[in-house]
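**Q** Sequence and predicted structure are below.
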Amino acid sequence: MKTYLLISAILLTGIQLYSQKAERLDTIFANEHKNVALFFPQPISQGITGASHFVFSHNRERQQYFGLLQAKPGTESNLLVIDAGGSVYSYILKYRKDLSRLNYFIQGTERIGNAKPDRPGSAKKVEPKRNQFDRDTHYQSFGSYLLRKKERIGRVKKRNQGIILSVENIVFNQNELYFVIQIENQSSLDYDVNFLNLSVTTRQKGKKKSMQSLKKDPVFAYKAPTKIKKGHTARLVYVFPKFSLSNDRQVLLELNEAKGERDVVLKISHRFINNPN
């Protein structure tokens, strides 16, 4: 409890209050059986509870707009939250066995002050980090641009029973790799996509050759199809964090059919990965 009081005193130093009147704090109830979600107008920078039997969890590495609250039986406490913009929120916490509310959408008007008051001659304004909405908007915009672009990296394609899988382009942008992928259905049957996975493989040398594979998950998929009708073509974009490959590694792009056997596995040389457009 002493540690909490010290931290609270440091965080609240310099807070600009909207009113000299004492603010009546809202009460939030929680228990150990359900997650109570709190959604804030801006990403959460810090969240501190006054007692250990209340736990407020949020993503500290990648700031997000919501946090989750749980509690064990015990005396009431409080929650202090500071968002990325410096807005300060404070609430009374109480344990309740039966919860009537599981989601709280916090309004900006509920803040009790600001930990970063604007003052003449103060430090320069710091631009907030790009949030997930901004990133998704960028991915969609740039993915749409790449699908309209006619640039190609070469002949990188594989065919199986009328299903043609190809990588048209690999583009580096803002520390990420964009894979422009095309799936063409020249067969007489519709194609239901089970999954389209990308993995990095390493061929082990020696008498007993084996293949080690590490799957990579895209951070964003633009226009990924679930079905390609016969005679139709689907084009999509996968976004991955930047990576490079040694000479003994390659990328495998695996297209798997749901309830079928028309699977296609496309090998992509390390040369294309290390030299994107």
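**A** Received, thanks. Numbers count the residues shown, from 1 in each chain.
**Q** can we go C-alpha only for contacts and neighbour counts from here?
**A** Fine.
**Q** Double-check Phe272 against Ile153; I have them as touching.
**A** Yes: using Cα atoms under 8 Å, Phe272 is in contact with Ile153, at 7.5 Å.
**Q** got any residues that touch both of these two?
**A** Residues touching both Phe272 and Ile153 (Cα atoms under 8 Å, 6 or more residues apart in numbering) are Ile170.
**Q** Which one's more surrounded, these two?
**A** More crowded of Phe272 and Ile153, by other Cα atoms under 10 Å: Phe272, with 19 against 14.
**Q** Summarise which helices and strands the host helix or strand of the more buried one is packed against.
**A** Following DSSP states H and E, one finds Phe272 within helix 270-274. Applying 3 or more Cα pairs under 8 Å, 6 or more residues apart in numbering; DSSP states H and E, we find helix 270-274 packed against strand 249-257.
**Q** count of neighbours near Ile92?
**A** Ile92: 17 surrounding residues under other Cα under 10 Å.
**Q** Then Val193?
**A** The tally of other residues near Val193 (other Cα under 10 Å) stands at 18.
**Q** Against that first model, consider the following:
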Amino acid sequence: MKKNLVFVFLLVGFLGFSQHTKKKGHRKSVKKTYVKKATPKVLTTEERVETVADPLPVAEPEKVVTPTVEAVTPAPTEKPNYEILAEKVLKEKGWIHNRNSALINGVEGFVKGVYSGNGKIFVLLEIANRSNINYDIESAVFITAPIEKNGKIIDTEEKTFIPIFSNQPESFSKKSKQKLVYVFDKFTISGDKTLHFVMNEIDGERSLTLEIKPKYILESASTK
């Protein structure tokens, strides 16, 4: 009887141990994962200001391209035909050979010739300053004067002719000589008048007068 009890006790213990071992062997192990919470970063005052004051991106201004303008050289202006003729007249020696001249205190003037062409009148003069003082021009005019006949003045009316072109300088330096040409629109003078060329000096009394007779104009040499 005792043997039977011991046998039962051992069998029950064995079965219980075996069942406990079986359950333990089939149990799955669970691995626990721990997630570390991120600690929020505390911004300093300077970082906050920089974050808030961060400027928006500014678009760069567009570059304005200025087109290059090439310099244009103006075409040379053509000289009027009467200026070209005046330059030719200045090269002439003159055809009036008599002593048609005047001298006043070292300043002497000559009427060298009268020319016509292209509807213009060209009067060629020559001025020589033989003194040691410059002859500075104040004025130079062409004016008609009456001619006396038998002691009587026929016409007292004066008329002034204004040239349209001249190479007249402002001054004649001492011991110098120069040809002058004066260009007028075509004109004539009656036989009872004469044309005078009158040149006056600045701050001086050397007034030079040259006579241009009407026949010089009527018999003017042709120039082309």
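**A** Now that the structure is in, tell me what you want to look at. None of the values given here were measured: they were computed from a predicted structure.
**Q** Work out the TM-score between the chains.
**A** Comparison of the two superposed chains (TM-score structural alignment, normalised by the length of the second structure) gives a TM-score of 0.58, and 143 aligned residues with a Cα RMSD of 2.1 Å.
**Q** What does Asp136 of the second structure correspond to in the first structure?
**A** In the first structure, the residue paired with Asp136 of the second structure according to TM-score structural alignment is Asp192.
**Q** scratch that, Pro80 of the second structure is what I was asking about
**A** Aligned by TM-score structural alignment, Pro80 of the second structure pairs with Thr137 of the first structure.
**Q** Name the SS class of that match, please.
**A** At Thr137 of the first structure the chain is in helix, as set by DSSP: H, G, I helix; E, B strand; the rest coil.
**Q** Please apply the same query to Gly16 of the second structure.
**A** Taking three-state DSSP, the label given to Gly16 of the second structure is helix.
**Q** I'd like the distance between it and Lys2 of the second structure.
**A** 21 Å (Cα to Cα, to the nearest Å).
**Q** Likewise for Val141 of the second structure?
**A** Val141 of the second structure is 179 Å from Lys2 of the second structure, where distance means Cα to Cα.
**Q** Then Pro214 of the second structure?
**A** According to Cα to Cα, Pro214 of the second structure stands 190 Å off from Lys2 of the second structure.
**Q** which of these two has more neighbours?
**A** Comparing Pro214 of the second structure with Lys2 by other Cα under 10 Å, the one with more neighbours is Pro214, at 17 against 6.
**Q** my guess is the more buried one meets Lys193, correct?
**A** Yes: using Cα under 8 Å, Pro214 of the second structure makes contact with Lys193 at a distance of 7.3 Å.
**Q** sorry, back to before: residue range for the helix holding Phe272 of the first structure in the second structure?
**A** Against the second structure, helix 270-274 of the first structure falls on residues 214-218 (TM-score structural alignment).
**Q** mean distance, the matching stretch to its aligned residues in the first structure?
**A** Taking mean Cα distance after the TM-score superposition for the first structure, the mean distance separating stretch 214-218 of the second structure from the aligned residues in the first structure is 1.1 Å.
**Q** Under the alignment, what does Thr188 of the second structure map to in the first structure?
**A** With TM-score structural alignment as the criterion, Thr188 of the second structure lines up with Ser244 in the first structure.
**Q** what residues are up against that match?
**A** Per Cα under 8 Å, 6+ apart, neighbours of Ser244 of the first structure: His270, Ile273, Asn274.
**Q** if we go to 7 Å?
**A** Ser244 of the first structure makes contact with Ile273, Asn274, according to Cα atoms under 7 Å, 6 or more residues apart in numbering.
**Q** again with Leu198 of the first structure
**A** Contacts of Leu198 of the first structure (Cα under 7 Å, 6+ apart): Lys215, Lys216, Val251, Leu252, Leu253, Glu254.
**Q** do the same with Val107 of the second structure
**A** Residues near Val107 of the second structure by Cα under 7 Å, 6+ apart: Ala128, Asn129, Arg130, Ser131.
**Q** Most neighbours among those residues, which one?
**A** Comparing these by number of neighbours (other Cα under 10 Å), Asn129 comes first, having 23 neighbours.
**Q** That concludes my questions; thank you for your assistance.
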